[in-house]
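Enquirer: Quick one: sequence and predicted model below, then my questions.
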Amino acid sequence: MSTVEILCLALLLDAVFGEPDWLWKRAPHPAVLMGRLVGAADLRLNKGQFQKLAGIAAIAGLVLLMLWLGWLLSLFGGLPQVLICSVLLAQRSLVDHVKAVADALRVSLGDGRRAVAMIVSRDTGLMDRSAVSRSAIESAAENLSDGVIAPAFWFLVAGLPGILVYKIVNTADSMIGYRTPRYKDFGWAAARLDDILNWIPARLTALLIALTHHGLAAWREIRTDAQKHLSPNAGWPEAAMARALSVAIAGPRAYHGQMREFPFVNPLGRKELGPDDIDAACGVLWRVWGAFFLTCFIVSIF
């Protein structure tokens, strides 16, 4: 099987079955194993005066390990690659987690806050319905890029080694890529490499969202809003999602008890949001997935 044929099967497998709980109750998920590797590197190397060099060495070692592991596993043929690739994609689980926020919000605001706290890092205790909905929609957009399009893109580029490298770097960024006293130097390499690996996928995700909804008429506005984001990449899918739904997202939010004044994405969009808007965002996720799968399928034919 070709790389694109393997990816098509993996996309289908993930979309149909998602995360098999029965399996991950008996064996550690690959993302958990990657997290343990990053944690071990943090524990052993994040000390002393040369933390930035230690961080560079840590991420270089993890990348080399994933390149070797990906090459080794590729020797076993197409079927293992399909299974591994499907596990490293997150379309079905992403939709399930985002939809759970809408379902919980329909029960009560408190349930909605607790559900959205499972997928965002900001403070949720004082959120109103609109803030809960905005947070879920933002998470849907960003994780569509990080959890689906980016790993699929790097699998197409470099096969199993490519997707494993992307996932270990993305995992490292989520664990140590923070500008805190402990990680601002040690996590620098992980954060920068994650920015590089997500540069094309984030813009590709925004392009897919735009093309499957209102076309490219608002591309200039999407680009303008994306550049306001603290991340060089996350703003792109968020800006495209906001315009696909004709809503305003982002805006002020609290971290660790401190309110921070972030600008709204698509500020002229509707700001009063609810669970129906979260469901609509899930529809965007599936429409983009369908367009991406169809493109890969057509490529596989030729």
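Expert: Sure, I can see it. Small disclaimer: the values here were computed from a predicted structure and weren't measured.

Enquirer: only C-alpha atoms for contact and neighbour calcs from this point on.
Expert: Will do.

Enquirer: Wait, Val120 touches Ala140, no?
Expert: No: when contacts are counted by CA atoms under 8 Å, Val120 is not listed as touching Ala140 (10.2 Å).

Enquirer: For those two, list the residues in contact with both.
Expert: Contact with both Val120 and Ala140 is made by no residue, according to CA atoms under 8 Å, 6 or more residues apart in numbering.

Enquirer: residue ranges of the helices in the chain, please?
Expert: Using DSSP state H, the helices of the chain run over residues 3-17, 21-24, 30-45, 51-74, 78-87, 91-107, 109-116, 129-144, 150-176, 188-211, 219-226, 235-245, 275-301.

Enquirer: contact partners of the third one?
Expert: Right, helix 30-45. Against helix 30-45 from outside (CA under 8 Å, 6+ apart): 51, 54-55, 58, 62, 87-88, 167-168, 171-172, 175-176.

Enquirer: Which one of those is nearest to Arg114?
Expert: Proximity of these to Arg114, judged by CA to CA, is greatest for Met175, which lies at 22.0 Å.

Enquirer: Next, count neighbours for the closest one.
Expert: Applying other CA atoms under 10 Å, we find 17 residues neighbouring Met175.

Enquirer: Then Leu33?
Expert: 12.

Enquirer: I'd like the distance between it and Gly55.
Expert: Going from Leu33 to Gly55 by CA to CA, to the nearest Å gives 19 Å.

Enquirer: let's bring in a second model and compare:
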Amino acid sequence: MMTAALLIPALILDAVLGEPKWLWSRLPHPAVLMGRLVQALDDGLNDGDGRRGKGILAVAVLVLVGLLLGWALSCLGSVVSVLVAAVLIAQRSLVDHVRAVATGLRQDLPEGRAAVAMIVSRDTGHMTGPQVARSAIESGAENFSDGVIAPVFWFLIAGLPGLLVYKLVNTADSMIGYRTEAYEEFGWAAARLDDVLNLAPARLSALLLALVTGRTGQWGEISTDAEKHRSPNAGWPEAAMARALGVSLAGPRSYDGEMREFPWVNAAGSKSPTAHSILRCTEVLWRAWGLTLAVVVALCLLFSLI
């Protein structure tokens, strides 16, 4: 399986280099370019009547761009495929951002709030220490699925075209997939397609996290808590990580000055996670990454024997 063979160096390259500042300070990151495309579609189509249809058209454009660009890049050879995949897999940058919250929180609470504000969309100005820690852990778990396992999964399934389609749709969901007046209709297609594309990766992420922490015996509880989440997918890695660390996640949080009540994930766990809990989260993320790499290597060996 050619894609499995290409994924091995891509995973390792991302883990070693992450997102080097010297490169992305000189060139626009692909995620930035994807965001610009989504913004252009938003600016050009999101007005007037028939916004749901226009949103479907926007997503169709993104899918077509992803397929064509992925095919064109893959025609340039294996080295290009490895480099593109490495850039679009985000394990190292994910762990670095989560660890930065622990570093900030250990200095003082304002530093922790500032660091976590870089990775979450909720209000952070009045967070307590445990709220900062919970937010960082939730972000680490959810983005392990969105930023690592989903890209790996779709690259294995459909190579660079599959990976680029996923990243474009996921970017669109993060920008326009909101239930607000502006995006309720226009962002509907992006949000629904992102849900579909993440169905398998989210559950695989939870399984990987449970395997590396010996929590597979609690799969029933993980499943139950996952179904409480407002997202059909994000609850899976969060529920697995909550049990891996013995903490409660989710619960009440503030968005745009409004406190919202969400059910606790692993309600019996500690509701006072600390900077140490965040660092334990990063350790679990690396162990799950290691298992992912091992699975990819095993797939490569298996297909080489067929």
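Expert: The structure has been received and is ready for your questions. Note that this is a predicted model, so its numbers are computed, not measured.

Enquirer: Any chance you could compute the TM-score here?
Expert: TM-score for the superposed chains, counting by TM-score structural alignment, normalised by the length of structure 1: 0.99, backed by 302 aligned residues with a CA RMSD of 0.8 Å.

Enquirer: more neighbours, Val120 and Ala140 of structure 1?
Expert: A direct count of neighbours by other CA under 10 Å for Val120 of structure 1 and Ala140 places Ala140 higher, at 28 against 14.

Enquirer: and the nearest residue to that one once chain neighbours are set aside, what does it touch?
Expert: Nearest non-adjacent residue to Ala140 of structure 1, counting by CA to CA, 6 or more residues apart in numbering: Val98, 6.5 Å away. Applying CA under 8 Å, 6+ apart to Val98 of structure 1 gives the contacts 116, 119, 136-137, 139-140, 278, 282.

Enquirer: top of these by neighbour count?
Expert: Of those, with other CA under 10 Å as the count, Ala136 tops at 31 neighbours.

Enquirer: what about that residue, distance to Ala102 of structure 1?
Expert: 8 Å.

Enquirer: Can you pull the residues that touch both of these two?
Expert: Ile278.

Enquirer: ok, now which ones touch the closest residue to Arg134 of structure 1 other than its chain neighbours?
Expert: Nearest residue to Arg134 of structure 1, sequence neighbours excluded (CA to CA, 6+ apart): Ile249, at 5.2 Å. Applying CA under 8 Å, 6+ apart, we find Ile249 of structure 1 in contact with 134-135, 137-138, 238, 242, 264-267, 271.

Enquirer: what do you get if the cut-off is 10 Å, keeping everything else the same?
Expert: Going by CA atoms under 10 Å, 6 or more residues apart in numbering, Ile249 of structure 1 touches 130-131, 133-138, 238-239, 241-243, 263-267, 269-271, 273.

Enquirer: same question, Gly269 of structure 1
Expert: Here Gly269 of structure 1 is in contact with 242-243, 245-249 (CA under 10 Å, 6+ apart).

Enquirer: neighbours around Arg230 of structure 2, how many?
Expert: 11.

Enquirer: and it, what pairs with it in structure 1?
Expert: Mapped onto structure 1 by TM-score structural alignment, Arg230 of structure 2 lines up with Leu230.

Enquirer: For Asp111 of structure 1, see how far away that match is.
Expert: Taken as CA to CA, the span from Leu230 of structure 1 to Asp111 of structure 1 is 29 Å.

Enquirer: swap in Ala27 of structure 1?
Expert: Taking CA to CA, one finds Ala27 of structure 1 at 30 Å from Asp111 of structure 1.

Enquirer: Those two: which is more packed in?
Expert: Asp111 (17 against 10).

Enquirer: Let me see the contact set for that one.
Expert: 100-105, 117 are the contacts of Asp111 of structure 1 under CA under 10 Å, 6+ apart.

Enquirer: tell me which residues in stretch 210-228 of structure 1 are buried?
Expert: 210-211, 213, 216, 219, 221-228 (16 or more other CA atoms under 10 Å).

Enquirer: typed the wrong thing, it's stretch 90-108 of structure 1
Expert: Result for stretch 90-108 of structure 1 [16+ other CA under 10 Å]: buried residues 90-95, 97-105.

Enquirer: hang on, the earlier thing: out of the helices of structure 1, which one sits most buried?
Expert: Of all these, helix 235-245 carries the top mean neighbour count, a mean of 27, counting by mean count of other CA atoms under 10 Å.

Enquirer: Average offset of that one relative to structure 2?
Expert: Aligned to structure 2 and superposed, helix 235-245 of structure 1 gives a mean residue distance of 0.3 Å (mean CA distance after the TM-score superposition for structure 1).

Enquirer: for that helix, packing partners?
Expert: For helix 235-245 of structure 1, the packing partners by 3 or more CA pairs under 10 Å, 6 or more residues apart in numbering; DSSP states H and E come out as helix 129-144, helix 188-211, helix 219-226, strand 249-250, strand 264-265, helix 275-301.

Enquirer: Report the inter-axis angle for the third one versus helix 235-245.
Expert: The one in question is helix 219-226 of structure 1. Per axes from the mean of the first three to the mean of the last three CA atoms, to 10 degrees, the angle that helix 219-226 of structure 1 makes with helix 235-245 is 130 degrees.

Enquirer: what helices or strands is helix 219-226 of structure 1 leaning on?
Expert: Packed next to helix 219-226 of structure 1, using 3+ CA pairs under 10 Å, 6+ apart, are helix 188-211, helix 235-245, strand 264-265.

Enquirer: okay, those in TSV with distance to Asp146 of structure 1 next?
Expert: Compiled in TSV, these are given as follows (distance: least, CA to CA, whole Å):
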stretch	distance to Asp146 of structure 1
helix 188-211	7
helix 235-245	10
strand 264-265	19
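
Enquirer: Format the helices and strands packed on helix 235-245 of structure 1 as CSV; extra columns: distance to Trp22 of structure 1.
Expert: What follows is those, written out as CSV (distance: least, CA to CA, whole Å):
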stretch, distance to Trp22 of structure 1
helix 129-144, 24
helix 188-211, 31
helix 219-226, 39
strand 249-250, 36
strand 264-265, 39
helix 275-301, 25
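
Enquirer: so which of the ones you listed gets nearest Gly77 of structure 1?
Expert: helix 275-301 (17.5 Å).
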